[in-house]
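K.L.:
Can you look at this prediction? I've put the sequence above it.
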Amino acid sequence: MPVRTIGEVPYLNALYYPDKKAIVDPPQEFTWAQVNERVNRLANGLIGMGCRKGERIAILSYNSPQFIETIFACAKAGLIYVPLNFRLSLDEMKYILNDSTPTTLIFGGQLVEVASALREDFPLRFVSMAEDLGWARGYEALLRSGSAAEPSEALAAEDDPAEIFYTSGTTGFSKGVVHTHRARLKGALNCVIDGELNFDDIYLLNVPALCHAAGWVWVLANSMVGGSIVISRLRGFDPEVILRTVEDRSITNLQMVPLTIMELIDFADKGKYDLSSLRMIFYATAPMPAAPLRKALSLFGNIFMQPYGLTETGPNVTCLRKKQHSIEGLSDETAAKRLRSCGRPCCGVYVKLVDENGREVPPHTVGEIVVKSTDMMTCYWNNEEQTEKTLRDGWLYTGDLATYDEDHFFYLVDRKKDMIISGGLNIYPAEVERVIHEHPAVAQCAVIGVPDERWGEAVKALVVLGSERQTSEDEIINFCKRNLAGYKKPRSVEFVSELPRNPQGKILKKVLRERYWAGRERKI
């Protein structure tokens, strides 16, 4: 019988590989039998606490074994997990809680102050992954209260909603992306196929965090094959620590963003570490410049893969697999083109490019990427208008523009939507603009992404001041920092007398971007 729900993954691993190392969080180590028992106890503990099928459970934590256990426990109990990005401002978290209406918040011990602040406005059940706090029940105590037996099979079904991952929205507010158990498992299965994952793999969970769909889906994929997960508690990126961990823990799989790969190259080049266990580095979220990618291939060998996708798509749409990174024997022109590609469609994913009238375009013609698969989201939570705009006639409209060739390799060209990807993190200009417009000195503003050698793209704000108003670049940046997650704040602010607009009054961001992106083949 095939796996139907996410909660069956730890159950089957405990059944077939009970003593296999599952999660390593130095110095702690858990086997699959131990993980499954803890997951069962947590699921039954949540049910005993009053949680009922279909309720939302918010999770606020850094990467940890408890985060993984909580997701699996929610899946077994028929609950819908809602990860909160710990980088968000308090107001952004409050918006998500108001929208998703969870009954319980489970939070990490290092985020007690944030949870306490949220408690003032939300009468939820609180569970602390650290000790009992009086107002928050202790995680381990909750586990002890629950039975080790499997929860009832009737609590979750494959087409039930499993998760809501909030992604920044072009409207300026986050949208809750809903995936069923079936969709998330299919998305993870594509990771297994494209990454050629196997039982002996040891995956280092460093970036992205589990509060991102891309972080969770690869943990699930490695779990589906009975692999092991090593958790890095780094808050940022330290290449020396990563390489030492690869050597000490015989890591086979790493997930990175182009920025961190470029930083890794400088350390790996020293030949100081034994990296012979590494068999795959997969990178995503931003384009990888050709020169450092070629250097990475020469240093590490042909172990790279690049998936492309969105939170909404499950996530992977296309993938440039390891063997497709092989450029040996190709002409310089062909090799350069291949490495610019985001690959071919993943298993069971229909991909086509359409023009503004929805007509499919031929090869070498720019069109919007639209997708159809069982991996896709069901809807945006509580947002019928945006759901109808994104899901049309069974196809998901991504807002990303691309071309493809006769071999069905796809090439990203630009972003129809205005999303900025800086250091592997998604930033929507509308969110930043909404905050800047609240500054009393600002009359108009536009936020764009500009090229940045370190971050890929950097957030830039172009601001028109109000009559007889004054402010400074530092003041605008600090104002944003106080009201947004730190990574969303502008890295530069330019004051202008006016912003270019079309006859309908819409700001022409393409015009604004042109002078920064001029001469570059890719504008993404």
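P.N.:
All right, it came through fine.

K.L.:
going forward, measure contacts between C-alpha atoms and count neighbours the same way
P.N.:
Noted.

K.L.:
Could you find the closest non-adjacent residue to Ile436?
P.N.:
Spatial nearest neighbour of Ile436, chain neighbours left out: Cys480 (6.7 Å); criterion: Cα to Cα, 6 or more residues apart in numbering.

K.L.:
Distance check, Ala148 against Phe30.
P.N.:
16 Å (Cα to Cα, to the nearest Å).

K.L.:
same thing with Ala291?
P.N.:
Ala291 is 41 Å from Phe30, by Cα to Cα.

K.L.:
Let's verify Tyr203: helix, strand, or coil?
P.N.:
strand (DSSP: H, G, I helix; E, B strand; the rest coil).

K.L.:
about what we covered before: among Ala291 and Phe30, which residue is more densely surrounded?
P.N.:
Phe30 (19 against 11; other Cα atoms under 10 Å).

K.L.:
I'd assumed that one was in a helix, is it?
P.N.:
No - the assignment for Phe30, made by three-state DSSP, is strand rather than a helix.

K.L.:
helix, strand or coil for the nearest residue to it once chain neighbours are set aside?
P.N.:
Once flanking residues are discounted, Phe30 sits nearest to Ile23: 5.3 Å by Cα to Cα, 6+ apart. Assigned with three-state DSSP, Ile23 falls in the strand class.

K.L.:
contacts for stretch 294-302?
P.N.:
Residues outside stretch 294-302 that contact it (Cα atoms under 8 Å, 6 or more residues apart in numbering): Ile261, Met262, Ile265, Ala268, Asp269, Ile303, Phe304, Lys322, Lys323, His325, Ser326.

K.L.:
ok, structure two:
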Amino acid sequence: MSTALTVIAALHRAARAYPRKRAVVVNDRVLTFAEILERADRLAAGLRHAGVSRGTKIAMLMGNRIEFPEIYFGVLKTGATLVVLNARLKGPEVSALIRKSEARWLIFAGELSGVVSALDAVTRQQLTLVALGGSGAPASIAYDSLQCASPRADAATEVSEADDACILFTSGTTGTPKGVLLTHRNVLFQAINHVVEWDVRFDDVDLYPAPLCHGGGLATLPRTILAGNTLVLMESFDARSFATLLERERVTRAILVPTMCARILDLPDALFARARSLRLIVTGGAILPFDLKMRLIERFPGVGVCDSYGQTEATGSVACLKPGDALRKPGSIGRAFFLNDIRLFDEQDAEVPAGEVGEIVVRGPTVMRGYCGELEASAQTLRNGWLHTGDLARQDEDGCLYIVGRKKDMIISGGINIYPREIEDVLCAHPGILEAAVIGVADPVWGESVKALVVPGPGVELRADEVIDFCRQRLAGYKKPRSVELVDSLPKNSLGKTLKAELRRKFGAVFEHEP
């Protein structure tokens, strides 16, 4: 067995140490650690027999299925790179990402045959299509036919910790998605980060209801393998089903995004009365509003709430606010993870003093190798050993970080830097406002002016001048919105992040500031 710092070596150790322990649960289907290894071995052997070799790129398009772990580990055992795609994408979007990643295989869930059929002709021609269940798509082969009945252990590909394990695409909230190259070393060290920072225990049962295709989701599999705990997946999130699973599976840790927290809190307390095993809620994907955090703490007394912050380029989370600081540090994302070093830099890449705003930069073994096929963007983002995140923050005297916004979201009005996050926090404190987003729009006098997009609460009648007056009483005059638009909803990705690029396109922002 290899002693390399790879996910595959970790899987072999887990299967040998606790072969019959439950590893992954989806609905009523369960896989043990030994079963995941056995199924991954069969798939890897079949893929090798079909011509897959080290460096081949294999795309994957599916939701949270029970087969996800065996495909993840099976592909990596061949030395190939797994290109993880969001199952919510449409045909043209999938085509673009496959071209960008240079994938030559696509393993997809049969129920997504319509998406695959909508791929453009050039993309289709370069792919070997593998359908998992369903009727498949034209020119596809059945997933089961790839599984080798008796895989030979000596045929395994030797995988290095420096080899690319995955390509994950950024959320594209401020622009076009980029393919992030993550190595086996990146993935394994991130699992170590999680085990240390989130106090993952052997007897823990994790409940993960978000899509696995994102950085935080994909990190759950290596973490489970490393810690030897159990991972319960939801095929799609439903608050009532979540409540049922908490009790049925005796969940100890739930990993959620803020929009899920809001839906859970809309349910009656009685539905959670018997969920006594829960000890920790970890949130990520977007900033958890403080009022939601307070309500979570009230709903689940004695349960810790841990906010996390990260980026796909750093294999997910790089910082978290521990439960002990949850009420003491409102609005903070906490401190750097065990294996990450975080600083705040100015425009000259010099560290800023405590209390001043700077760009979050990260270094450590979880930082990506680069962007797929984008050398210039890689060089711009990875400078002098630091990952430049594009997020602006300040740090207090205790070392806790506070996000103030994205560099590309920053508004420059009359030569003054304005951070949308500060204005959004004020807007969301209005009792009649459910959600808000702030962007900069063209202004003939000031260059840019502040525009607020506001979602009123159910049954609430709001006026734009009322919102502006509310902000005038709480913000400096140059920060208050000059215009307010009432909207039914804000465009978001599957993790609940607001798509600011879409808002700028729709409402006429002047430009995106270069980082």
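P.N.:
Alright, I've got the coordinates. Since this is a predicted model, take the numbers as computed values, not measurements.

K.L.:
quick one: TM-score?
P.N.:
Overlay of the two chains. TM-score (TM-score structural alignment, normalised by the length of structure 2): 0.78; 446 aligned residues with a Cα RMSD of 3.5 Å.

K.L.:
follow-up on the earlier one: just the contacts of stretch 294-302 of structure 1: which are in strands?
P.N.:
Mapping the contacts of stretch 294-302 of structure 1 onto strands (DSSP state E) picks out Phe304.

K.L.:
so which pair among the contacts of stretch 294-302 of structure 1 is furthest apart in space?
P.N.:
Distances among those were taken as Cα to Cα; the most separated pair is Asp269 and Lys323, at 22.8 Å.

K.L.:
still on that earlier bit, what residues are up against the residue nearest to Phe30 of structure 1?
P.N.:
Taking Cα under 8 Å, 6+ apart as the test, what Ile23 of structure 1 contacts is Glu29, Phe30, Thr31, Trp32, Val35, Pro65, Ser228, Ile229, Val230, Ile231.

K.L.:
Equivalent analysis for Gly109 of structure 1, please.
P.N.:
Contacts for Gly109 of structure 1 were tallied using Cα under 8 Å, 6+ apart; they are Ser61, Ser128, Met129, Ala130, Glu131.

K.L.:
How much space separates it from Asn85 of structure 1?
P.N.:
Counting by Cα to Cα - Gly109 of structure 1 and Asn85 of structure 1 are separated by 15 Å.

K.L.:
So Gly172 of structure 1 sits against Ile427, correct?
P.N.:
No - at 10.3 Å, Gly172 of structure 1 and Ile427 do not qualify as touching, with contact defined as Cα atoms under 8 Å.

K.L.:
Just the terminal-to-terminal distance for stretch 267-276 of structure 1.
P.N.:
Across stretch 267-276 of structure 1, first to last residue, Cα to Cα, it's 15 Å.

K.L.:
Please point out which parts of it sit buried.
P.N.:
Ala268, Tyr273, Leu275 (16 or more other Cα atoms under 10 Å).

K.L.:
Can you verify the last one is assigned to a helix?
P.N.:
Okay, so that is Leu275 of structure 1. No - per three-state DSSP, Leu275 of structure 1 lies outside any helix segment and is coil.

K.L.:
how much space between it and Ala284 of structure 1?
P.N.:
For Leu275 of structure 1, the distance to Ala284 of structure 1 - Cα to Cα - is 21 Å.

K.L.:
same question, the first one
P.N.:
Between Ala268 of structure 1 and Ala284 of structure 1 the distance, using Cα to Cα, works out to 20 Å.

K.L.:
what does Leu90 of structure 1 give?
P.N.:
The value you get for Leu90 of structure 1 to Ala284 of structure 1, if Cα to Cα is used, is 28 Å.

K.L.:
Then Lys94 of structure 1?
P.N.:
Taking Cα to Cα, one finds Lys94 of structure 1 at 29 Å from Ala284 of structure 1.

K.L.:
neighbour-wise, which of those two wins?
P.N.:
Each of Lys94 of structure 1 and Ala284 has its neighbours counted (other Cα under 10 Å); Ala284 has more, 19 against 15.

K.L.:
distance of the more buried one from Ile421 of structure 1?
P.N.:
From Ala284 of structure 1 across to Ile421 of structure 1, the span is 11 Å (Cα to Cα).

K.L.:
Then Asn198 of structure 1 would be within a helix, right?
P.N.:
No - read with three-state DSSP, Asn198 of structure 1 is coil and lies in no helix.

K.L.:
neighbours around it, how many?
P.N.:
Residues within reach of Asn198 of structure 1, counting by other Cα under 10 Å, total 16.

K.L.:
and the alignment partner in structure 2 of it, what is it in contact with?
P.N.:
Structural correspondence for Asn198 of structure 1 with respect to structure 2 (TM-score structural alignment): Arg201. Contact analysis of Arg201 of structure 2 by Cα under 8 Å, 6+ apart lists Val195, Ala227, Gly228, Asn229.

K.L.:
Just among those, which is most surrounded?
P.N.:
Of the contacts of Arg201 of structure 2, with other Cα under 10 Å as the count, Gly228 tops at 25 neighbours.

K.L.:
Give the equivalent position in structure 1 for that one.
P.N.:
By TM-score structural alignment, Gly228 of structure 2 lines up with Gly226.

K.L.:
In a helix, its match, correct?
P.N.:
No - Gly226 of structure 1: not assigned to a helix; according to three-state DSSP it is coil.

K.L.:
quick one: contacts for the nearest residue to it once chain neighbours are set aside?
P.N.:
Nearest non-adjacent residue to Gly226 of structure 1, counting by Cα to Cα, 6+ apart: Phe199, 5.1 Å away. Listed by Cα under 8 Å, 6+ apart, the contact partners of Phe199 of structure 1 are Val225, Gly226, Gly227.
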